[in-house]
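Novice: the sequence isn't on hand, but the structure is:
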């Protein structure tokens, strides 16, 4: 790692130490090793196995946390809330707060195309980090880390109104204003192993918002949530397109 990488890694070490969840430098390095770096370095291990593990651990911990925090919500309301908390956007935001991008081991191609701030790569790295914590400290340790680091993501989802499925909320809002249903334009980019989808929400012919995610569904949900927020603020039908 570079001096900058070591400094960022040191900050991560400090956070983990404060949570009484120290990780070895070797395990942290593995969690931050992107496939592109491993390929260019002759086939080193990547963070994908830890990411696979961390994805499941996050899902379990967040599901239990929401179940305990909101005893009056049924499955139809808990499920979309969970989707918002563990979305690519939410995970990437947490990764940015931890400055994980500064410590990522990326190949030259990803480096020059802004991979250190690419949401899909950051989200994957955070999942890998939680996977590493699970390997080292078990479910109790992973739960402590996830609840601590993801608490703001839960609060953010609540404040943004993600108590309903985003697409359903947008559909109902448009119906209440006598407007037709939204349409979604889908574009995809990236290699097969790291596809990123972009969805543009279109209402009455106007492009309202753009959502991104690691699946078509996630991108559409993000676009719908953003469009909902735009239209709630405007308190009227779409005019000029704010999508960028």
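Specialist: Sure thing, it's come through. Every value quoted in this text rests on a predicted model; they were computed, and no experiment measured them. Residues are numbered from 1 along each chain as shown.

Novice: okay, CA-based contacts and neighbour counts for the rest of this
Specialist: Fine.

Novice: grab the longest helix from this protein for me.
Specialist: The single longest helix within the chain, with elements called by DSSP state H, is helix 119-159.

Novice: confirm that residue 187 sits in a helix.
Specialist: No. Judged by DSSP: H, G, I helix; E, B strand; the rest coil, residue 187 forms no part of a helix; its state is strand.

Novice: hmm, it is touching residue 211, no?
Specialist: No. Counting by Cα atoms under 8 Å, residue 187 stays clear of residue 211, with 10.5 Å between them.

Novice: find the residue at the geometric middle of the protein.
Specialist: Centroid-nearest residue in the chain: residue 88, 2.2 Å away (criterion: Cα atoms, centre = their mean).

Novice: sec struct for residue 200, please.
Specialist: Three-state assignment for residue 200 (three-state DSSP): strand.

Novice: show me where this structure has its strands.
Specialist: When assigned using DSSP state E, the strands of the chain occupy the ranges 183-189, 196-203, 206-213.

Novice: out of those strands, which is closest to residue 176?
Specialist: strand 196-203 (13.7 Å; Cα to Cα).

Novice: ok and the closest one relative to strand 183-189, angle-wise?
Specialist: 160 degrees (axes from the mean of the first three to the mean of the last three Cα atoms, to 10 degrees).

Novice: what touches both of residue 187 and residue 211?
Specialist: Common contacts of residue 187 and residue 211, defined by Cα atoms under 8 Å, 6 or more residues apart in numbering, comprise 198, 199.

Novice: wait, the residue nearest to the centre of the chain sits on residue 217?
Specialist: No. Judged on Cα under 8 Å, residue 88 makes no contact with residue 217 at a distance of 11.8 Å.

Novice: and stretch 132-144, which residues are buried?
Specialist: Residues 132, 133, 134, 135, 136, 137, 139, 141, 142, 143 are the ones in stretch 132-144 that count as buried (16 or more other Cα atoms under 10 Å).

Novice: alright, now check it against this:
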């Protein structure tokens, strides 16, 4: 069944409707840039030859070679410089994790081994003991909270932990910045959005059901903004899934058994 739309990062791409959304807001693209993005989404992670892209985006039209580079530049500006990798002499590869959603699917599963963790991080200096201790706790407990005041380095430690442990989870490690929660947005919807799932219909129950077969690490950063709601979500995922690890950063304790 062909995909009705694609999810990558904060974006939702609907090829048939010629629409692109970012966090629910429509993003304007030229027709060429949109068609190029669809071509990349359809073959995410694969090498796409320059000739194939010219035939797809400029079918029957003779254009200068730099036209493709210009449109790739437009997409990189929108999606991030690392979203599209240049393969010299051949073409391009779309590097973002993409979920393709067939018509009728409500909560598709994330593709194994994918992650939205930042690729480059500054060195974590002088915190090896903390890192080792926290890693040990995460390996032996389903949920761990890094709790402390503002500016003590909770987020940076969590990033290092996620990178260290991502390879131990077949379905990757996923970062959820809770400061981006919209007003009164359910935590389940925010988790679904990051994972590329159908956020509008996501509840804690449906989310847990879909995640139950998976092995992944979820990192919930800045939980103090919605501490009670996050605690409820963590408790539900701990209770209803077996191989989901949860790492939370918060300025206040969540009081969730883990």
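Specialist: Done, it's in. These numbers were taken from a predicted model, which means no experiment stands behind them.

Novice: tm score of chain vs chain?
Specialist: TM-score of the superposed chains, computed with TM-score structural alignment, normalised by the length of the first structure, equals 0.31; 126 aligned residues with a Cα RMSD of 5.9 Å.

Novice: sorry, back to before: give the contact list for the residue nearest to the centre of the first structure.
Specialist: Contact partners of residue 88 of the first structure, counting by Cα under 8 Å, 6+ apart, are 119, 120, 123, 213, 214.

Novice: what of residue 138 of the second structure?
Specialist: Listed by Cα under 8 Å, 6+ apart, the contact partners of residue 138 of the second structure are 144, 245, 246, 247.

Novice: just put the strands of the first structure in CSV and tack on distance to residue 28 of the first structure and mean neighbour count.
Specialist: Formatted as CSV, these follow (distance: least, Cα to Cα, whole Å; neighbours: other Cα atoms under 10 Å):
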stretch, distance to residue 28 of the first structure, mean neighbour count
strand 183-189, 28, 15
strand 196-203, 25, 24
strand 206-213, 25, 23
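
Novice: minimum distance to residue 4 of the first structure: which of those strands has it?
Specialist: Closest to residue 4 of the first structure of the strands of the first structure is strand 196-203 (Cα to Cα; 27.8 Å).

Novice: all helices of the first structure, in order?
Specialist: Under DSSP H, the first structure gives helices at 3-18, 25-31, 35-40, 48-69, 75-85, 88-97, 108-112, 119-159, 166-176, 216-234.

Novice: would you mind giving the ones you listed as JSON lines with distance to residue 207 of the first structure added?
Specialist: Output for the helices of the first structure, formatted as JSON lines (distance: least, Cα to Cα, whole Å):
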{"stretch": "helix 3-18", "distance to residue 207 of the first structure": "39"}
{"stretch": "helix 25-31", "distance to residue 207 of the first structure": "38"}
{"stretch": "helix 35-40", "distance to residue 207 of the first structure": "34"}
{"stretch": "helix 48-69", "distance to residue 207 of the first structure": "32"}
{"stretch": "helix 75-85", "distance to residue 207 of the first structure": "22"}
{"stretch": "helix 88-97", "distance to residue 207 of the first structure": "20"}
{"stretch": "helix 108-112", "distance to residue 207 of the first structure": "29"}
{"stretch": "helix 119-159", "distance to residue 207 of the first structure": "22"}
{"stretch": "helix 166-176", "distance to residue 207 of the first structure": "14"}
{"stretch": "helix 216-234", "distance to residue 207 of the first structure": "9"}
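
Novice: and the strands in the stretch 51-200 of the second structure?
Specialist: 84-87, 91-94, 99-102, 143-147, 173-177 (DSSP state E, counting those that start in this stretch).

Novice: export these to TSV and tack on mean neighbour count?
Specialist: Listed next are these as TSV, based on neighbours: other Cα atoms under 10 Å:
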stretch	mean neighbour count
strand 84-87	16
strand 91-94	20
strand 99-102	21
strand 143-147	22
strand 173-177	21
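
Novice: make CSV from those and add distance to residue 239 of the second structure to it.
Specialist: Formatted as CSV, the strands of the stretch 51-200 of the second structure follow (distance: least, Cα to Cα, whole Å):
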stretch, distance to residue 239 of the second structure
strand 84-87, 39
strand 91-94, 36
strand 99-102, 26
strand 143-147, 11
strand 173-177, 19
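
Novice: what about the ones you listed, which gets the closest to residue 48 of the second structure?
Specialist: strand 91-94 (5.4 Å).

Novice: check which helices and strands the closest one sits against.
Specialist: Judged by 3 or more Cα pairs under 8 Å, 6 or more residues apart in numbering; DSSP states H and E, the packing partners of strand 91-94 of the second structure are helix 31-42, strand 47-49, strand 84-87.

Novice: repeat the analysis, applying 10 Å as the threshold.
Specialist: The helices and strands touching strand 91-94 of the second structure, judged by 3 or more Cα pairs under 10 Å, 6 or more residues apart in numbering; DSSP states H and E, are helix 31-42, strand 47-49, helix 50-57, strand 84-87.

Novice: looking at the ones you listed, which one is packed in the most?
Specialist: Of all those, helix 31-42 carries the top mean neighbour count, a mean of 19, counting by mean count of other Cα atoms under 10 Å.

Novice: the inter-axis angle of it versus helix 50-57?
Specialist: Using the same axes, to 10 degrees: helix 31-42 of the second structure against helix 50-57 is 120 degrees.
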